[in-house]
Every structure is written in structure tokens, then in C-alpha cells.
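[1] Return a 3D structure for these sequence lines:
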Amino acid sequence: MKFNAGKSAAYLKQPDPSIRAVLIYGTDLGLVHERVTLLAKSFVEDLSDPFRVSELTGSEIKSDPARLIDEAAAQSLIGGERVVLVKLGGEDIAKPLLQFLDEDIQSSLVIVEAGDLTPRSTVRKLIEKSDAAATIACYSDDLSALGSLIDAVMRENQKMINSEAKEYLLTNLGSDRMVSRGELEKLITYSGDQKEILLDDAMAAIGDNGALSIDEIVYAVADGNRASLETNLARAFVEGTSPIAVLRAAIRHYQRLHLAAGFMRQGLSSRQAVKSLKPPVIFLFVDRFVRQLDRWSGEKIARALAVLTEAEINCKSTGLPAEAVCGRALMSLSQAARH
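    Model (predicted):
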């Protein structure tokens, strides 16, 4: 069966014993791993316990299909429930999974951890069709989910966070759940014994995570500042920042420019339009955003979005070096900003 977001949350909170296998997959590998760990720990607290946890890879099952049933049917020598954790690469293990689900045996819960799987994936299709198995999809955090994560981490650590600091985190944390949680835990450590986290704390602890670097790239593009763009883009690529991540950040920025331009057409000033955006523009960039609104017309914004969208598609489909494709698109927009 296929769990939606609500059913996924309910199941992870209170697992249904009739479910014998769970596939947790998606583009957000951090969230995938977090949910695999959360589910497994609801059965076995210590996941390093070799008597109660078996770990397999897709390639191991592919080369020895009976291994899955053997591990799932094994009993713990010290008692208690068991789990079988399967790390899936691109292997097709649908047949061993089907055989396992068809077997009438008392078994461990099988948890399959995978990256993004298309609807055509045989493993995904098999589990979605089974009444004894379930799929949980994990996609990049939207602002609502990211806000919930921030609140949860604060509660776990008996901390409060003021609105400015939270807005900063919403803007500067990435979309990967595991990375975001790691950055939040770094912030908790940085804050020490203080009860409330303020904007300065968030900027000091999170400011070096790459998000500000991407912001500087995007603002340099819309400012028409070629020198800043070249410097920050080169540094981002050296640090391993994905060209796709940069392009998507630029797309989001121009979408916000487009939205603010719409507010101006309704009679607001450029500064009033910027203040109307949700989430708010970080105060460090407000003046630059206002100037960009005066620089970019609605027609130019639309052309910029077309250029960026085409660049993202080309990065994924043409085989051309993604960094070069990204760089050319951003340089062309930086030049357009100056005319």
C-alpha cells in the first residue's frame, strides 16, 4: 500500500504489526535515513545489536535471493523483536521481496532504504500493491516541514527561538532533512546554556553552511555584479555545491521578484512590496532586493526564469558539464541586469 503524508506520520508514530515490509525512499536522502532510523528504533532501541538487527544490501540479495527470507525468519538468541535493514541501490529485488511477502512465516520487519524511485520501479510497484507492505515517500522539506523540524529540535533541547532567528533559519537551511538537523544541532551546541536563540546566534552558527554563499551568488546575478558572481560561484563549486542547487535558488529568487513586482502593480512601493513577501527577505539583503525590483521589469524577470529553467533541464539531460551550463546562464543574467 502507498502511505500519504498523514498515514506515514501515523505509522511511524505507531507501527501497524500487519505490515511486514516498508520501503522508505525519495530525493531527500537525509529524511529517508532519519525515518528508517526512527522506524527501526521503535522495534530495536540499539541498532548496533547484531542479534536483533540484520543489514543487507540490494546487491547481496540480488546475488543470493534466499538471504532475505533467511534473515527475516531468523529469531533473536536473546529474545525481542528483530529488523532487517536493506540498503537498495539500483538493484531489482522485487522477486525476493515477493517471495518473502508470500511466505506464511513469523518474520522480522524488513525496512528497505532507497533513493528516488520512479513509479515504474518494480520494487516500488510491488510494495504499493501489497496489503502486507507499505511505501513512505520522502521529498525535500518545504517551509512548513522545515518549520516543524526547527520547532521539534527546539523542544527536544528545551530552547526557545525568536521570530527573526527562525526566519533566518527558514531562509538559510537547505532542503535536506539530515543536513538541516545537523545544522540545528550545531546551533544548539553553539547556544550553550542560554534559553532563547536569537538572530545573532543563528547567523553565527549557520552562516557558514553554504546557504549564504548561494544567496550571494543569486544576489550578485540580479545586481549585475559579475566580479562577485565569479568569485562566489567558483568558491561554491570548489566546496561541492551542486549547480542544480544554485539554479533552483536563482529560480526561487526570481519568482520572489516576480511576486513582489505584482504587489507593486497593485500600488505598493518597492519597499512595501518587499515587506509583503513571506517568508520575509533577510534584513541583510532587503536594500539590494529593493534595488533589484527597480532594475528588473516583469518582462525581464520572465525571460530570466525561462533561461534558468532551460539551464536546469540542460544540466540534467544534455550530458554537458553542469557547472559550465549553470555558469553561462548566470553570467548571461548578470549581463542582462546591467542593461
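
[2] Only C-alpha atoms from now on, for both contacts and neighbour counts.
    Fine.

[3] same for the strand or helix carrying D287, what does it pack against?
    Element membership for D287 (DSSP states H and E) is helix 286-295. If you count contacts as 3 or more Cα pairs under 8 Å, 6 or more residues apart in numbering; DSSP states H and E, helix 286-295 packs onto helix 211-223, helix 243-265, helix 270-275.

[4] I'd like the structure of this one too, to check against the first:
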Amino acid sequence: MKASANQLRTALDKPGGVIRLFLLHGPDEAVADELARRLQTAMGADAERIDLDPATLKSDPARLADEAASLSLFGGARHIRIAPAGEESLEAFRMLLTATHAGNPVVAIAPGVRSTAGIVKLAIDSPKAMAFACYAPTAADAEQIAVRLAHDHGLRTSGGIGRRIAEAAGGDRAIMAREIEKMALYLDAAPDRPQDLDDTAIDAIGADLGDAEMQRAVDAVIEGRPADLGRELARLAEARTSPIPWLRAIARRLIALAEMRAEIDRGEGVDTVMKRHRVFFREEAATARALRRWTPVALARGLARVRAAERSVMAPGNAGDVLAEVAVTDLARATARRG
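    This is a model prediction of the structure:
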């Protein structure tokens, strides 16, 4: 069945019903990862997780149904995760959904799969599967998510606070949650002692989101110029600039390219799409080149990599800055290889 967000979350939070397969497809791999983690949380901390790759399913389609019907070695709960899934998994999914018994739920993440793919149609047509398309939230959706997260932490928002948080996080729910947690701690807020969240608090603890000074680094990543990127990163480091603003600037550019690329793939002309998105005329040539270079899969994976790098920077006790620089350098090199 084609599931709504509420239907999917309800089923993931209470596994064990008729649903055997959760298929999370679409370009926003970060959303799919978050949803897959919901299943893992619901299964319990002691649950056994089985990871299967597409090559295994292609060579041995019956393996998935066998694993779904098998008992854990320790007699506890178990679930199965497949990433990244694609059309090579079609026969394995069909065997899973037609098997006599399958007690262990399966979640499959398919970031490069379109809604017209065979595995998506199979999941939609089966009462034992749920298919859900994962796309980056719209600006309005992201703002509402930010407001709800703030409310859950005892923060009262007004005006454009929700929008500011959403834009700062590039629409990434995980990053919004981490930012809001920091603000709640700063204001000593909780559901039983709510506090007002205003621009002053965000200015005191939030990252500077201005991207003008980071533009050259962003362009170097998108255009695949790793040597230039290295020089720009060195300048930013000398200026003691946090990686968070330029990571978010890269994320915003990737999201914009993904939206334009989706419209082009639906048959619209490049010029028409760029005009609709108000691409500055001096940036049209570079944007057109980027749209040719960056495939939907590359955009989804690039965005997931950038968001993961930002979460690393914000997490305590690791070399977050170094991880961020490595992540964007790898993206620039991969773009250069694509020509």
C-alpha cells in the first residue's frame, strides 16, 4: 500500500502486524534513515538486526524470505535492513510478500528509485507492504516540524522563529532537533516549564547562517574543483569559521538542484525551470552544468553526506571539523570524476 506519513510512523512504531516490508524510496536518504531508526527503536535495544545488500538479494532472492521467517539465535526480536535497495531486489521482495510465514519486519531504503519502479509498484499493490516516498520537506513543512519540535522541548515560538530554525538546518529534522535541544538547555526549558524562544536566544547559541563568505567554497564543491576547495577551506579555517554555515550552504544548494532536477526529469526545459526558481542570470550557465553533472542519486547521497557531516561537527568528542572537510572534499572529487 501507498502509506501516508502518519500511517507509516504508526506501523513502524508498532511492528508485528501484517506489514512485512517497509519500502522507503525517494531522494531524501536522511528522512529514510530516520524512519528506519524508528523501526529499530521499536524492536528494542536487544533486537538482532540483519543487514542484507542488493548483490546478495540478486544472487539469492530466497534469502530475504528465509531471514524474515527465521528465529533469532538468542530467541529475541530481529529485523532486517536493506540499503541501498533497487530493482535487483524485485524478485526477493516478491518472494517475501508471498511467503507462507515472515515474522521479522524488513525495511528497505531505496534513494535512487523512482515511483514508477517495479519494487515500488509491488509494494503499493501488496497489503503486506508499505511504500513511502521520502522527499525533503517544503519550506512550510520544515517550519511546522521546527515548531512542533520546539513545543515538545517546552519552547514557545512566535513570528518567524520556526522558519529561521528550519532554514538554518536546511530542512534536516535531525539537525533541527539537535539545535532545539541546545536552545532548550540554554533557556532551561522543558514541557513542564515552558520558555519563550526568540531571536536573542538563537543569536546567542545558534550558528551564523550567512553564506556570502562561504560562496566560493560552495561553488567549488558543486562544480567539482577539489584544488580550489582546499584553498577555500584553508581560508575559512584561518578565519576560525565554523563548518556549520558552509555545510548548510552546500545543503541548501543541493536541495535547490534536486528540486530543479526533479522538474527537468518530468519533462520541463532547463531554461524554464531555472527561471521558475529565479536563478540569477550570471549563475545560469553554472547551474545548467551542475544539473547535468548531478544525478538524482548523486544529489540524494551528497545531501545525506553533508547532513551527516554537520551532525558530526555538532556531536561531542570527535574530530567534527576534519570530518566535514573530508566529506565535502570527497564530494568535489566525485563531481570532478563525473565530468
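
[5] Give me the TM-score for this pair.
    After superposition, the two chains reach a TM-score (TM-score structural alignment, normalised by the length of the first structure) of 0.60; 260 aligned residues with a Cα RMSD of 4.4 Å.

[6] still on that earlier bit, could you point out which of the helices and strands packed on helix 286-295 of the first structure sits nearest A133 of the first structure?
    Among these, helix 243-265 comes nearest to A133 of the first structure, with 33.7 Å by Cα to Cα.

[7] packing partners for that closest one?
    Looks like helix 243-265 of the first structure contacts helix 211-223, helix 270-275, helix 286-295, helix 298-317, helix 322-337 (3+ Cα pairs under 8 Å, 6+ apart).

[8] Now do the buried residues in the longest one.
    Along helix 298-317 of the first structure, these residues count as buried under the neighbour rule (16 or more other Cα atoms under 10 Å): G298, K300, I301, A304, L305, V307, L308, T309, A311, E312, N314, C315.

[9] what does the second one give?
    Of the residues in helix 270-275 of the first structure, those with enough neighbours to count as buried (16+ other Cα under 10 Å) are S270, R271, A273, V274.

[10] Adding distance to Q14 of the first structure, write the residues you listed out as CSV.
    Shown next, in CSV, are these (distance: Cα to Cα, whole Å):
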residue, distance to Q14 of the first structure
S270, 50
R271, 48
A273, 45
V274, 44
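
[11] ranking the helices and strands packed on helix 286-295 of the first structure by burial, who's on top?
    Of all those, helix 211-223 has the most neighbours on average by mean count of other Cα atoms under 10 Å, namely a mean of 23.

[12] From the contact counts, what lies against that one?
    helix 226-238, helix 243-265, helix 286-295, helix 322-337.

[13] what's the neighbour count on the aligned residue in the second structure for A165 of the first structure?
    Structural alignment (TM-score structural alignment) places A165 of the first structure against I161 in the second structure. Counted by other Cα atoms under 10 Å, the residues lying close to I161 of the second structure total 19.

[14] G160 of the second structure versus A136 of the second structure, what's the distance?
    20 Å (Cα to Cα, to the nearest Å).

[15] ok, the two, which is more surrounded?
    Using other Cα under 10 Å, the more surrounded residue of A136 of the second structure and G160 is A136, with 23 against 13.

[16] tell me the SS of that one?
    coil (DSSP: H, G, I helix; E, B strand; the rest coil).

[17] which position in the first structure aligns with it?
    Using TM-score structural alignment, A136 of the second structure pairs with S140 in the first structure.

[18] quick one, what contacts its match?
    Contacts for S140 of the first structure were tallied using Cα atoms under 8 Å, 6 or more residues apart in numbering; they are T27, D28, L31, S175, D176, R177.

[19] Run through the residues that contact the residue mapped onto I175 of the second structure from the first structure.
    The equivalent of I175 of the second structure in the first structure is V179 (alignment by TM-score structural alignment). Counting by Cα under 8 Å, 6+ apart, V179 of the first structure touches G30.

[20] same thing with A150 of the second structure?
    R156, T157, I180.

[21] Tell me which of those fall in strands.
    R156 (DSSP state E).

[22] Narrow the contacts of A150 of the second structure to the ones also in contact in the first structure, please.
    Here is what carries over to the first structure from those, by both residues aligned by TM-score structural alignment, their matches' Cα atoms under 8 Å: R156, T157.

[23] Return the closest of the contacts of A150 of the second structure with respect to L73 of the second structure.
    I180 (40.3 Å).

[24] Check whether the closest one really touches R148, as I assumed.
    No: the criterion here is Cα atoms under 8 Å, and I180 of the second structure misses it with R148 at 10.5 Å.

[25] Report the secondary structure state of I136 of the first structure.
    strand.

[26] Setting the sequence-adjacent residues aside, check what's closest to A55 of the second structure.
    Nearest residue to A55 of the second structure, sequence neighbours excluded (Cα to Cα, 6 or more residues apart in numbering): E88, at 7.8 Å.

[27] picking up where we left off before, start and end residues in the second structure for the helix holding D287 of the first structure, please.
    Counting by TM-score structural alignment, helix 286-295 of the first structure falls onto no part of the second structure.

[28] And the strands in the stretch 1-150 of the first structure?
    Counting by DSSP state E, counting those that start in this stretch, the stretch 1-150 of the first structure has strands at residues 2-3, 21-25, 53-57, 83-87, 109-113, 133-137.

[29] P111 of the second structure touches G26, doesn't it?
    Yes: under the criterion of Cα under 8 Å, P111 of the second structure makes contact with G26 at 4.8 Å.

[30] between these two, which one's more packed in?
    The neighbour count for P111 of the second structure versus G26, taken as other Cα under 10 Å, is higher for P111 (27 against 23).

[31] Distance-wise, check the equivalent of that one over in the first structure relative to K13 of the first structure.
    Per TM-score structural alignment, the equivalent position to P111 of the second structure in the first structure is G115. G115 of the first structure is 22 Å from K13 of the first structure, where distance means Cα to Cα.
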